[in-house]
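*Asks:* Quick one: sequence plus predicted model below, questions after.
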Amino acid sequence: MTGYDEIIFPFSPSNKKNRAKNTRMPTYPKSGSAYYHSPMRFRNILLPILLFALVYAFFPSDAPMAQSRTGEVLAGGKKGLYRLASKGKDISSSLIWDIGSVDAIIPSPEGWYLLGSKGVVFSHDLLSFEIRSTGLPTKTLKAFNNGIFELLKEQIEIKSLAFDPASPNRLAVNTATEVWYSEDSGLRWINLGCPSPIQGIKAVGFGPWQGGDRHVIWASHAIKGLFVKDMDVYDAKGPTGWIPASAGLPRIIGSNSEEVSGFALLPSTKTEGLPSRWNFIAGLSFLGR
């Protein structure tokens, strides 16, 4: 699979019955290697690296010939988004989006989000694609082309994207210096600033805090640890209001706390097939937990 930056098994956002029926949650040992927040402290548990696991499921039911294929995956690379299919020992690939590079693929109940050179791209069916980076930060480059200097605008790299599973239209993304928030699936973005004057934001996520059922925005900083921001608090839609939340994380020499490289939510209890409570997972960079 060389040449692909991100590989993921697609699933059908619109077919919740098939997705629940054909997706099995693994069973984890009781102690060991990641940290989850439930509800006010981090606990040590053994967990495979879920943040990098492949997501198994089906293509959307309205995609051409999708229902007859069982060995297909999505793969992102410098040239765009590929659809891969395997038949026996043969693997075929087709480039289904070629407007920019794809560094990450995030499936959601609404569709698929792509991160890459175009910032945030969304597709609900893998047939049509929409760039949803309007309002996100850009940089201006001076390029020398055919003896002439030109000014080119490029998207500043988006490090991570997260959606709120309780309300999938709520998104959060981050660059190295800022966190951005959307309440309409990326059509409009609000700048939430940086929880620290030092750049180094690693990842964002949605998760519970202080035992509540509502999901707040979590941000991980490479040096300063974890921060939370509750968007339901008055005047929270701005660069202020970040609250430190690193208590319980291990410390490493020369730093306030271990670096959190990413987040994930796992359902803890279910009501009528839908998660009613969640465990919040924080993956660590250096201690291998």
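*Replies:* It's in.

*Asks:* going forward, measure contacts and count neighbours with C-alpha atoms only.
*Replies:* Noted.

*Asks:* Tell me the spacing between the residue nearest to Leu152 when sequence neighbours are not counted and Ile91.
*Replies:* Excluding its sequence neighbours, the residue lying closest to Leu152 (Cα to Cα, 6 or more residues apart in numbering) is Leu141, at 5.0 Å. Using Cα to Cα, to the nearest Å, Leu141 is found at 39 Å from Ile91.

*Asks:* Alongside the first one, take a look at this:
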Amino acid sequence: MQITQKIPPFLERNLGNVLIIAFLAILYIPILLYWYDGWLNKSINIEHEYFSHALIGFPYATYLIFGKNRHQWQKLPNKNHPLGGFLLALGLAFYITGSAELVAISFPIIITGVMLWLKGMPGLRLNGFPLLLILLATPNSIPYLLTPYTLPLQKFIAAMAGFLLQQLRVNSQVDGIYLYVNNIPVEVAPYCAGLKMLFTSLYVSLLLLHWTGKISDRGRVITLLSGALIISTLANIIRNTLLAVFHGNGQHKAFEILHDGWGGDIYSTGMLIVIIGLNWSLDRFEESSMIISDEKDDNFNE
């Protein structure tokens, strides 16, 4: 007697997608686990630490691709785009080099190639935003390449922190990128110039804009991103001011906690809460403006 096993209907309908997901999982789950462990335990190199916003960015992008956009994706006709094959080949070539930089870059390249190969440009347009989130959260050397150009920002932060210290009547002075408290120097180094906080705040702002459906509202995009820029800059000035006070007064434990410990994480979280509050305030302002506008129209009609 012959026993035949039938493939479950769901698996049969989605066999191609399941195989692709399995292929990507084999290639990238070990890398993703390495990144997540490094971000959570601060054991990854300092340049890749700049991309810790992927802790929320990658899950949100996954939700958009496999959750929110899944039904629209299934309705799209299967249409191969030759650029997809090229990107797949390029991504695999980067992957097999074994270079940490190229392997990381291959991640968004291969995902983009898969979407183009399966659904063509319509598929790419559908998942363009989650792909952008993946690209912006994939570790690369851009922070390292930017460090030679952060000197003006370092001087600005040192000057503003020095101004705050003078207002607080703290014995301090500023010399370029150095803050002196009680004649003990603290350097506003390139990696202390606030780029990580800036990257994170802008990234979270993009998430908020998409989550609230405002990503196509140019005015809201400009307002929230500008606000995030100002908030992150002010937060970093205050942070460097506190670090200088702690170091200059011999409070080394407090300095370490805020500089590279759990205090820095709480401080960054507080900054993000302020940005979320700004987005909420903009929503309330728009609602109030619409109510006032409707009332004026009603009064005019009467």
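*Replies:* Right, received. Where do you want to start? Worth saying up front: this structure is predicted, and the values here are computed from it rather than measured.

*Asks:* So after superposing, what's the score?
*Replies:* TM-score of the superposed chains, computed with TM-score structural alignment, normalised by the length of structure 1, equals 0.26; 127 aligned residues with a Cα RMSD of 6.3 Å.

*Asks:* before we move on, back to that, just checking, the residue nearest to Leu152 of structure 1 touches Gln155?
*Replies:* No - the criterion here is Cα atoms under 8 Å, and Leu141 of structure 1 misses it with Gln155 at 10.7 Å.

*Asks:* So those two - more neighbours on which side?
*Replies:* More neighbours surround Gln155 than the other of Leu141 of structure 1 and Gln155, with 17 against 12 (other Cα atoms under 10 Å).

*Asks:* Provide the count of other residues in contact range of the closest residue in space to that one that isn't next to it in sequence.
*Replies:* Closest residue in space to Gln155 of structure 1, ignoring its immediate chain neighbours: Thr138 at 4.3 Å, by Cα to Cα, 6+ apart. Thr138 of structure 1: 14 surrounding residues under other Cα under 10 Å.

*Asks:* do Thr97 of structure 2 as well
*Replies:* Thr97 of structure 2 has 11 neighbours, counted by other Cα under 10 Å.

*Asks:* same deal with Arg220 of structure 2?
*Replies:* As a burial measure, Arg220 of structure 2 scores 16 neighbours (other Cα under 10 Å).

*Asks:* try Ser276 of structure 1
*Replies:* 13.

*Asks:* Which of the three states applies to it?
*Replies:* strand (DSSP: H, G, I helix; E, B strand; the rest coil).

*Asks:* so what's it up against?
*Replies:* 267-270 (Cα atoms under 8 Å, 6 or more residues apart in numbering).

*Asks:* Could you name the helices and strands sitting against the helix or strand harbouring Ser86 of structure 1?
*Replies:* Using DSSP states H and E, Ser86 of structure 1 maps to strand 80-87. Here strand 80-87 of structure 1 touches strand 72-77, strand 90-97, going by 3 or more Cα pairs under 8 Å, 6 or more residues apart in numbering; DSSP states H and E.

*Asks:* I'd like these written out as a markdown table, with mean neighbour count and distance to Arg19 of structure 1 added.
*Replies:* A markdown table is the format used below for those (neighbours: other Cα atoms under 10 Å; distance: least, Cα to Cα, whole Å):
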| stretch | mean neighbour count | distance to Arg19 of structure 1 |
| --- | --- | --- |
| strand 72-77 | 23 | 15 |
| strand 90-97 | 13 | 23 |
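
*Asks:* Am I right that Ala20 of structure 1 sits in a helix?
*Replies:* Yes - assessed with three-state DSSP, Ala20 of structure 1 lies in a helix.

*Asks:* How much space separates it from Phe280 of structure 1?
*Replies:* When Ala20 of structure 1 is compared with Phe280 of structure 1 (using Cα to Cα), they lie 20 Å apart.

*Asks:* With neighbour numbers in mind, choose between those two.
*Replies:* For Ala20 of structure 1 versus Phe280, the count of surrounding residues by other Cα under 10 Å is larger for Phe280: 22 against 13.
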